[in-house]
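Engineer: got a predicted model here, sequence first, then my questions.
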Amino acid sequence: MITNVKERPIHGMLENVMRQFNHAADIINLNSNIRKILSITNNELIIHFPVKMDNGEIEVFTGYRVQHNNALGPYKGGLRYHPTVDIETAKALAMWMTWKTALVGLPYGGAKGGLKIDPSKYSTSELERITRRFTYALGDNIGPEHDIPAPDVNTNAQTMAWILDTYMTTKPPTERAKNRHVVTGKPLGSGGSEGRDRATGYGVFLNIKFWAERKSMILKDKRFIVQGFGNVGYWAAHFLENEGAKLVGVQDAYGSIANDNGIDVEKLFNYMQQNKNSILNYPDAAALDKDLFFELDCDICIPAALGNQITAANAGKIKAFLIAEGANGPTDVEGEEILLNRGIGVIPDILCNSGGVMASYYEWLQNRNGEYWQLDEVMAKLDKKMKEVFDKVYDMGQEREGDMRTAAFMIAIERIERAYLQRGIFP
């Protein structure tokens, strides 16, 4: 029987991010007082709220919002709807967001949150009511200059539109126009930005491309696998296929498929649109046991689903020469150690999937300034910024025998440390 990606445990994500942080902090000899501040979150919010279902019954839901650090600017981070969401997961993801925004030089801090819910069990109207009630409960804990949510696992532009509309109704009419940038990742008609839909996956692709260029390697005919074929996985695969690379395996929350001769990205995407966003029973590929997925013969592996998917249990069996982390925290510390010892490259999450938060910043700026940028302008800005950050991390990683994650953490933490040392600690 084929089991699910979502059944893999993701316990220990907070422990992983703390180990990554402390490792980098030790190397840069981080100021001990600043280490104390960055080791904990600023705010942790747990909300229980009732919502009436379509059948008239009341269900009580649990929502989370964790704000890790805002030394560099407003809190920024996604909201995910998933059964695995809890306070520990939100804390880990919020910390990763702090490092990510600092690494890419944005004037943001880090936050994360969501609902402990399986959205597939609810109707669209129920999800709308749940989202609006969650937004109302969050109240002024979010705001365009305070904490700016965005889409994440199982949330999308429609979710952001509901949040935006609900939040704006809590403000006086004269202030509503000033609050459009309370969320990013909105539909275009609601103030969204061109390119935001593809930005994270495009960033994953760019990082792979830049890495290959540094290795004097072309992507044509390279074989790749993708875990998670949602927004990030699809767009990464789309751009890789355009470069002549071949998709040979996909895993999602419902199962795994493989085809040694290649899987057509657009055909699979269209199939999913007609089959409840599931890859199950896709006719042009064979079903595969989920435990064999990472053992597929390929050159590039893109984990773009949940955390802790590559561990000590499977890292030794991976055949890819490059791991490009589309998800947050997909590789645990022990798994990465095995990969690096085997000479397998790892493009870390806070670099690899940072295209999404870069595009979110561009959307936030457009809303704030009353501007509208064309798609080619947004993508050109992404290209330039991603190359600049990649080069910095790659070069420092080479000094560390290919350890790009520690290099990325060092750059991010040092930027925050500078801010604290220059400003001082109140009072």
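Structural biologist: Okay, I see it. Numbering: from 1, shown residues only.

Engineer: C-alpha only now, for contacts and for neighbours.
Structural biologist: Fine.

Engineer: which SS class is His68?
Structural biologist: Local secondary structure at His68 is given as strand here, using DSSP: H, G, I helix; E, B strand; the rest coil.

Engineer: then this one, side by side with the first:
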Amino acid sequence: MPEPSSFTISAAHAVSPTGVGPLTVTVTNGTIATVTSAETPDADIRVDPGDVLLPGGVDTHVHLNEPGRTEWEGFASGTAAAAAGGVTTVLDMPLNSIPSTTSPEALATKRSAAAGKLSVDLGYWGGAVPQNLGHLEQLWDEGVFGFKCFTLPSGVDEFEPLDAGQLHRAMTEIASFHGLLIVHAEDEKTIEAAPARHSRAYADFLNSRPAEAELRAIELVIATMRETGCRTHLLHLSSARGLELVAAARAEGLPLSVETCPHYLCLSAETIPDGAPEFKCCPPIRDAGNQEALWQGLLDGLIDIVVTDHSPSTRARKFAGDGDLQLAWGGIAGVQVGYTAMLDAATRRGIGLERVARWMSQGPAELMSVPNKGGLVVGHDADLAIWSPRTPLTVDAAALRHRNPISAWHGYQSIGSITDVWLRGNHLDGTKPIGHELFRS
């Protein structure tokens, strides 16, 4: 293939912001120079007529955990997994690394740890915790894309949640410099009141994280937005019951956006076996009826984007308690599979692939101010992927590239797979640490 960054690629089926159709893209020095709505017979690369040319995925919710918990995941392994799954841009969460990204000094430590290890382009979230309130603008000025907070314990001691008063302080501060707050919204008191018996049964775990916990926390977030005007994003919505609150907030004109995850859209509680902590995440995977309502929320535009919340751990931590779901680490390793799973699910549902690209590439890039990413558009980086619906895939956790070979996606059968990926015009094979750090546009 032409290397590394100047060529033409032509496809009978390509996903652009306006739909799926023939396209020829000219790449010059890693940037998309021209886009023409026609095939070109003499293009350097001719995509097979049965395959689809896509923009590279933009996953704005990934836990890479380095430094401090690199045995869980790291920059090299996590970004290699992203590249293999057609994801060319990721934003790294401020936990579960040690230190958490809650100060300029911690951000500098992150940057140093990432140097020379990135297979894809990467940016950083900051964290909003009780200890750094009043100092968030310093971290914003260093280039983070926004600030993550929890409304209940995060699962790691060094990243503490915000109570209602602290949430108000954080949102007031962030609004003052026109920043963005992203929120893990579950209500601690509701979960404390729920039954939480030690058990291998998935139904027992599900009962311990009721939908009401999401609803109460979302209500708090919206009420605080109303008072502060802070631009706010709800992370990993799992309960479709929250969509009524979202719709009402938007009708008021509040600047609220929402994401969900492939595991909520493609997996359901009814099919999860007992004693299988690889499926544990918080908030949890709920029932099939809820899944259908989430899909409808996506199609109706109430859910803006789909991201993976890639959050792996060691086998010892994931299987703590011999399958006791109250003791196991809660997180799903999905950065390599999420784009494929959504392309597969959309194809099966008769949903146009341009919608998937909007949810998993263009939308995240626009919503989170990631520059020059998210579409086959002149001036954007030449981040490309080929989806082959003629190349079936059965996911094998042992073959995934994240650090610990554990995944809820093991055994998932997709009608197609990602076969080729380019980052800024460079064809990726998993061996090139050519990723750049990104800063807000």
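Structural biologist: All right, it came through fine. This structure is a prediction, so every number in the text was calculated from the model and none was measured.

Engineer: can you calculate the TM-score here?
Structural biologist: Once superposed, the chains reach a TM-score of 0.31 (TM-score structural alignment, normalised by the length of structure 1), with 211 aligned residues with a C-alpha RMSD of 6.8 Å.

Engineer: tell me the buried residues in the host helix or strand of Met225 of structure 2?
Structural biologist: Using DSSP states H and E, the secondary-structure element containing Met225 of structure 2 is helix 211-228. Applying a neighbour-count criterion of 16 or more other C-alpha atoms under 10 Å, the buried positions in helix 211-228 of structure 2 are 211-222, 224-225, 228.

Engineer: likewise for stretch 386-404 of structure 1?
Structural biologist: By neighbour count, and taking 16+ other C-alpha under 10 Å as the criterion, the buried residues in stretch 386-404 of structure 1 are Met386, Lys387, Val389, Phe390, Val393, Tyr394, Met396, Gly397, Gly402, Asp403, Met404.

Engineer: would you agree Leu247 of structure 1 falls within a strand?
Structural biologist: Yes. With the criterion set as three-state DSSP, the secondary structure at Leu247 of structure 1 is a strand.

Engineer: what helix or strand does Gly363 of structure 2 sit in?
Structural biologist: Using DSSP H and E, Gly363 of structure 2 sits in helix 363-367.

Engineer: list the helices and strands the helix or strand just after that helix packs on?
Structural biologist: Towards the C-terminus, the helix or strand next in line after helix 363-367 of structure 2, according to DSSP H and E, is strand 384-388. Judged by 3 or more C-alpha pairs under 8 Å, 6 or more residues apart in numbering; DSSP states H and E, strand 384-388 of structure 2 is in contact with strand 52-55, strand 417-423.

Engineer: among these, which is the most enclosed?
Structural biologist: Burial among those, expressed as mean neighbours by mean count of other C-alpha atoms under 10 Å, is greatest for strand 52-55, which shows a mean of 28.

Engineer: before we move on, the earlier item: got TSV for the helices and strands packed on strand 384-388 of structure 2, with distance to Leu353 of structure 2 too?
Structural biologist: Supplementary listing: those in TSV, determined by distance: least, C-alpha to C-alpha, whole Å:
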stretch	distance to Leu353 of structure 2
strand 52-55	9
strand 417-423	13
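
Engineer: Asp141 of structure 2: which of those strands is closest?
Structural biologist: Proximity of those to Asp141 of structure 2 was assessed by C-alpha to C-alpha; the nearest stretch is strand 417-423, lying at 27.0 Å.

Engineer: elements contacting the next helix or strand after that closest one?
Structural biologist: Where DSSP H and E defines the elements, the next helix or strand beyond strand 417-423 of structure 2 is strand 426-427. When contacts are defined as 3+ C-alpha pairs under 8 Å, 6+ apart, strand 426-427 of structure 2 sits against none of the other helices and strands.

Engineer: if we can go back for a sec, so of the buried residues of stretch 386-404 of structure 1, which ones are in helices?
Structural biologist: Judged by DSSP state H, helices contain the following of these: Met386, Lys387, Val389, Phe390, Val393, Tyr394, Met396, Gly397, Met404.

Engineer: measure the last one to Ile347 of structure 1 for me?
Structural biologist: Noted for Met404 of structure 1: a distance of 6 Å to Ile347 of structure 1, by C-alpha to C-alpha, to the nearest Å.
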